[in-house]
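Participant: I'll drop the sequence and a predicted model, then ask my questions.
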Amino acid sequence: MAAQFDIKSYPGNIINGKFVSTQATRHSIDPATGEALYEVPVATKHALDAAVGHAREAFKTWSKTSFDERAKLVLRWADAIEANKDELGKLLTMEQGKPIDLANTEVGLTVQWLRTFATLELKDEVLDDNEERTIYLTRVPIGVCGAIVPWNWPVLLGLGKVGPALLTGNTLIMKPSPFTPYCDLKLGELAMGIFPPGVFQVLSGGDDLGPWMTEHPGIDMITFTGSIETGKRVAASCAKTLKRYVLELGGNDAAIVCEDVDISKCLPKITMMAFLNSGQICMCAKRIYVHEKIYDEFRDAMVEFTKNHVKTGGGFEPGVVVGPVQNDMQFKFVKDMYADIDKCGWTAALQGKARGDSKGYFIEPAIIDNPPDDSRIVVEEPFGPIVPLLKWSDEDEVIDRANGLKTGLGASVWAKDLERAERIARRLSAGSVWVNSHFDVAPNVPFGGHKESGSGVEWGIEGMKKFTNTTSLWVWKKVFA
């Protein structure tokens, strides 16, 4: 029988397999109502030191356990999460704001991700083998890892770090976002009775906890998802102790729509991939380049589809696609972007606006009609439900425009002519490129960015490797001693 938990109870941080209470507590805000949620612990530097010490001690044994044993425990954890999926989904909607169907999808994907990770064993490679010697490339765990988790997908992106770290023999301390600490603490609670003490710990804290982790000499690696600006600070901090790091940072994904598409077939997916999770996904379609021959028809159809099928509201309301923006800081940023519609003289094909009838952070979708390429809405990642449509006519030119920013997380090409679409796709500088789709991810497929969108990859065998160091092992068959 999987462990059950009280959705409202947060006795403390999870350190060495126990709840450890803190003197200070804090709470987050339900973005749909503006009301306070439950109190959670605020970790001190002393608590981090204790967690690191326990993680280093646990690493001595955990790193020597077999992959099969680690996988068995990860699968037990996946089962416990699945048994509590309904409560976790509700909690995720409360703290993050996303529609309940999307929250349930995130929890379900997390279970799928963990079960797939448990099949991805890193095995020795034989580099050379002859009568005199065998040379192996073997991979060993790095040590104690710190996972700094974002607020937009706190469950999937959180355990997308934890699973590979534990399966490769590392111990890990997870820091949830201060905006969305609740599900991650509950996931740690479910893990308490499964993993040995010190193997997986969860510390809820404020904005100072992240820098403490990146600077801590007892943490050997940081895996971080967040903004480009913060990612640069993480990299600089890790450099002080030569920590390993993986950074999954912001994107500004281009979608290139060719003139031969069937608009009625591709437009629903493109529109949903622009506004899903209120645009708060690093791999949303954020710049949509539409061929001039079909531009007007595509624009008008997208406006009509959005009006009829992209409902804004609270996450528990039926049929909602665009929930609230997650927090006040992001709400103000997106509102400021919307204010530029009039200030900069952009043409709004669909005039989105902040809703004034609620205490929550609600903003209705906006579609900007062919703004200049140097506009803020094109150059910056809004991380909200606002998207520009841009005309193109020349293939080389649109590729240059799509590649013209410092970001390179994802991109897509839409065309009936698959040979042409793949030719364009292969010229796009992004970590993930899709033909006739957008934002497809899988646990066995590497995920990461080019340029300022990140360093390293997560997921898949390549992602598992990022949690290891390599050792070249030379075994001489002749005895020289």
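Facilitator: Done, it's in.

Participant: contacts, neighbours, all on C-alpha from now
Facilitator: Will do.

Participant: which residues in the stretch 201-350 of the chain form strands?
Facilitator: Using DSSP state E, counting those that start in this stretch, the strands of the stretch 201-350 of the chain run over 221-225, 244-248, 253-257, 285-291, 311-312, 320-322, 348-350.

Participant: Quick one: residues contacting the nearest residue to V261 once chain neighbours are set aside.
Facilitator: Leaving aside its chain neighbours, V261 sits nearest to A415 (5.1 Å; criterion: CA to CA, 6 or more residues apart in numbering). By CA atoms under 8 Å, 6 or more residues apart in numbering, A415 lies in contact with 257-261, 421, 435-436.

Participant: picking up where we left off before, distance to F59 and mean neighbour count for the strands of the stretch 201-350 of the chain - can I get that in JSON lines?
Facilitator: Formatted as JSON lines, the entries for the strands of the stretch 201-350 of the chain read as follows, by distance: least, CA to CA, whole Å; neighbours: other CA atoms under 10 Å:
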{"stretch": "strand 221-225", "distance to F59": "13", "mean neighbour count": "27"}
{"stretch": "strand 244-248", "distance to F59": "17", "mean neighbour count": "24"}
{"stretch": "strand 253-257", "distance to F59": "39", "mean neighbour count": "28"}
{"stretch": "strand 285-291", "distance to F59": "41", "mean neighbour count": "25"}
{"stretch": "strand 311-312", "distance to F59": "47", "mean neighbour count": "19"}
{"stretch": "strand 320-322", "distance to F59": "43", "mean neighbour count": "24"}
{"stretch": "strand 348-350", "distance to F59": "54", "mean neighbour count": "18"}
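
Participant: Nearest to E106, out of these?
Facilitator: E106 sits nearest to strand 320-322 of all these, at 14.5 Å, using CA to CA.

Participant: Tell me how far the residue sitting nearest the centre point of the chain lies from W346.
Facilitator: Nearest residue to the geometric centre of the chain (CA atoms, centre = their mean): L157, 4.3 Å. Separation of L157 from W346 (CA to CA, to the nearest Å) stands at 35 Å.

Participant: Next one for the comparison:
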Amino acid sequence: MSSISFKDNFTHIIGGQKVSSALTRDVINPATEEVVASVPVATKEQLDAAIDAAATAFPAWAATPLEQRQSLVEQVGILLNADANQFAEILVKEGGKTKSLADLEVGGTAAWMLAAKAQFLSDEIIIDTPDRRVVSHYVPLGVCAALTPWNFPLTLLIWKVVPALVTGNCLIVKPSPYAPLAAMKFVELAQRVLPPGVLSVLSGDDDLGPWISTHPRIARISLTGSLGAGRAIMKAGSATLKRLTLELSGNDPAIVLDDVDPKVIAPQIFWNALLNSGQICVALKRIYIHDKIYDAVRDELVAFAKTIRVGNGMDPETALGPVQNKDQFTKAKTFLEDCKRNGHTIALGGTVDESQKGYFIPVTIIDNPPDNSKVVREEPFAPILPLMRWSDEDDVIARANDSEYGLGATVWGNDLTRAQSIARRLEAGTVWINEAHQFHWDQPFGGFKLSGLGVEHSKYGLSSWTNIQTITLKKSKT
């Protein structure tokens, strides 16, 4: 792994220039609780400066031919690949990821950018007769903002950067204050290719999000974050009728049919539920296992989980790292405390080693808690997994749908006709069958109910970064 200096090396990027601030905040390594780096805290004046730079850059960028915009985005992806080891190291140190997962995130981010030529919107000819021609086309919105979370700082950033830029917008990025480093270095890297002002980044505190949400010169916000953050942005942005895409919380159910092999299914459930220590919006979070195989699947899951090493991601033997920050660590412990207080059966884990440095939650499997329990109703966002029994298909579908969230869901079974029938009845934006966490730039992704507003990816996600303008031409002379 390459070496990178974390001292005095992270700045805002405004108008293509590195800019600092008088006030700074520390970024903590969740595996060691040590300071990784300090980052500047943006002022309101610096937000105004970033907006000015984006507004100045916008006319020329919007007028740049699509193919050239796509090519420039691809070039940034090439640069990212060249610095992949450095970016992976940043992700490990600021996010607590394992090196293998960090490598996957960097590689996937670069691949998404290298596919920029596949992401475009074509004019739609509505009418073309001897008398009239009507064409709808897509006009970029202007200055936009991306608010990104701490669990996948590059993946969830690039889901916004690519569509924003290829559709001709200029973008201001606000990364999570818990994990801003990779995003800041990515935007700095992009300045080698992009015109000044097209892509900026501001590191901030709790004030920056509200300033962005209420700023009259920001046309659109794309957020990946919590339900609370989404509600706050929607309320604050209402005064200026901001365009919004909100990808919010989830509590994704998994339904396991009775025709699976417990030994085969257990590792798949484990990794799709607990990869990144369960800190994935669409991780499997409620596992409904058919009663006929429940005991066998539970026992295989416990046995498999015991083989998994939890520790510092810098150790190549580590398979799962810590949760990412102290607030999330504290929240996760409330789930363990609630399970113990209410007498839920804990098949594995459940006790935090308070003498250990780092925000480590042990892999915890809860054996058939009631449907109204905290661990079932709420999202732990930690390696805590409830398993529930089911025997009636209609009943388990109703239980799976009994949530205010509807981001993702999965069905696991060898009877594909039955699995597809169940999938169509689940209230979720994406339902995977015999897989999970599969994404593509041509595949719409968004949530039902309180899991979100709008979609990302595909022509639908791209169009959300634009106004649709219809031009009608009457061909007869006047």
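Facilitator: Now that the structure is in, tell me what you want to look at. Since this is a predicted model, take the numbers as computed values, not measurements.

Participant: measure stretch 268-284 of the first structure end to end?
Facilitator: Note: stretch 268-284 of the first structure ends 14 Å apart using CA to CA.

Participant: let me redo that: stretch 111-128 of the second structure
Facilitator: End-to-end distance (CA to CA), stretch 111-128 of the second structure: 38 Å.

Participant: Could you do stretch 18-26 of the first structure as well?
Facilitator: 20 Å.

Participant: Quick one: map the residue nearest to V261 of the first structure onto the second structure.
Facilitator: Superposed on the second structure with TM-score structural alignment, A415 of the first structure falls opposite G413.

Participant: quick one on the thing from earlier: dump the contacts of A415 of the first structure into CSV; add distance to A339 of the first structure as well.
Facilitator: What follows is the contacts of A415 of the first structure, written out as CSV (distance: CA to CA, whole Å):
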residue, distance to A339 of the first structure
V257, 28
C258, 31
E259, 32
D260, 35
V261, 33
A421, 36
V435, 34
N436, 33
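
Participant: Touching, I399 of the first structure and L428? I think so.
Facilitator: Yes: judged on CA atoms under 8 Å, I399 of the first structure makes contact with L428 at a distance of 6.7 Å.

Participant: which residue sits closest to the corresponding residue of the second structure for G352 of the first structure, ignoring its sequence neighbours?
Facilitator: By TM-score structural alignment, G352 of the first structure lines up with G350 in the second structure. The shortest distance from G350 of the second structure to any non-neighbouring residue, by CA to CA, 6+ apart, is to T364 (5.3 Å).

Participant: for that neighbour, what are its contacts?
Facilitator: 346-350, 383-385.

Participant: next structured bit after the helix or strand where M174 of the first structure lies?
Facilitator: For M174 of the first structure, the host element (DSSP states H and E) is strand 171-175. Reading on from strand 171-175 of the first structure to the C-terminus, the next helix or strand found by DSSP H and E is helix 182-191.

Participant: Show me what that next one is in contact with.
Facilitator: With CA under 8 Å, 6+ apart, helix 182-191 of the first structure has contacts from 3-5, 7, 10, 13-14, 40, 77, 80-81, 88, 91-92, 95, 154-155, 158, 176, 200-204.

Participant: mean deviation of that helix from the second structure?
Facilitator: Taken over the aligned residues, the distance from helix 182-191 of the first structure to the second structure averages 0.7 Å (mean CA distance after the TM-score superposition for the first structure).

Participant: Find me the equivalent region of stretch 165-180 of the first structure in the second structure.
Facilitator: Residue span in the second structure matched to stretch 165-180 of the first structure, by TM-score structural alignment: 164-179.

Participant: Could you check how far A36 of the first structure is from E95 of the first structure?
Facilitator: From A36 of the first structure to E95 of the first structure the distance is 10 Å (CA to CA).

Participant: Same question for K45 of the first structure.
Facilitator: Applying CA to CA, the value for K45 of the first structure to E95 of the first structure is 26 Å.

Participant: likewise Q280 of the first structure?
Facilitator: To E95 of the first structure, Q280 of the first structure is 14 Å away according to CA to CA.

Participant: repeat for E87 of the first structure
Facilitator: Separation of E87 of the first structure from E95 of the first structure (CA to CA): 12 Å.

Participant: more crowded one of these two?
Facilitator: Ranked by neighbour count (other CA atoms under 10 Å), E87 of the first structure and E95 place E95 first, with 25 against 16.

Participant: Which strands or helices does the helix or strand containing the more buried one pack on?
Facilitator: Per DSSP H and E, E95 of the first structure falls inside helix 85-96. In terms of contacts (3 or more CA pairs under 8 Å, 6 or more residues apart in numbering; DSSP states H and E), helix 85-96 of the first structure is packed against helix 100-117, helix 182-191.

Participant: That one vs the second structure - mean distance after superposition?
Facilitator: Looks like 0.4 Å for helix 85-96 of the first structure (mean CA distance after the TM-score superposition for the first structure).

Participant: Aligned counterpart of G429 of the second structure in the first structure, please.
Facilitator: Under TM-score structural alignment, G429 of the second structure pairs with G431 in the first structure.

Participant: close enough to count as contact, that match and L409?
Facilitator: Yes: look at G431 of the first structure against L409 with CA under 8 Å: they come within range, at 5.2 Å.

Participant: of these two, who's got more company?
Facilitator: L409 (28 against 19).

Participant: Tell me which residues touch the residue lying closest to the more buried one once chain neighbours are set aside, please.
Facilitator: In this structure, L409 of the first structure finds its nearest non-sequential neighbour in G449, 4.2 Å apart by CA to CA, 6+ apart. By CA under 8 Å, 6+ apart, the residues touching G449 of the first structure are 248-249, 407-410, 430-432, 455-457.

Participant: how about a cut-off of 10 Å?
Facilitator: 247-251, 407-410, 429-432, 455-458 (CA atoms under 10 Å, 6 or more residues apart in numbering).

Participant: ok, now how distant is it from P196 of the first structure?
Facilitator: Remark: distance between G449 of the first structure and P196 of the first structure (CA to CA) = 34 Å.

Participant: Also W414 of the first structure?
Facilitator: 48 Å.

Participant: who's more crowded, those two?
Facilitator: Taking neighbours as other CA under 10 Å, W414 of the first structure and P196 compare with W414 leading, 28 against 15.

Participant: Please look at the more buried one and V433 and confirm they touch.
Facilitator: No: in this structure W414 of the first structure lies outside contact range of V433 using CA atoms under 10 Å: 11.0 Å.
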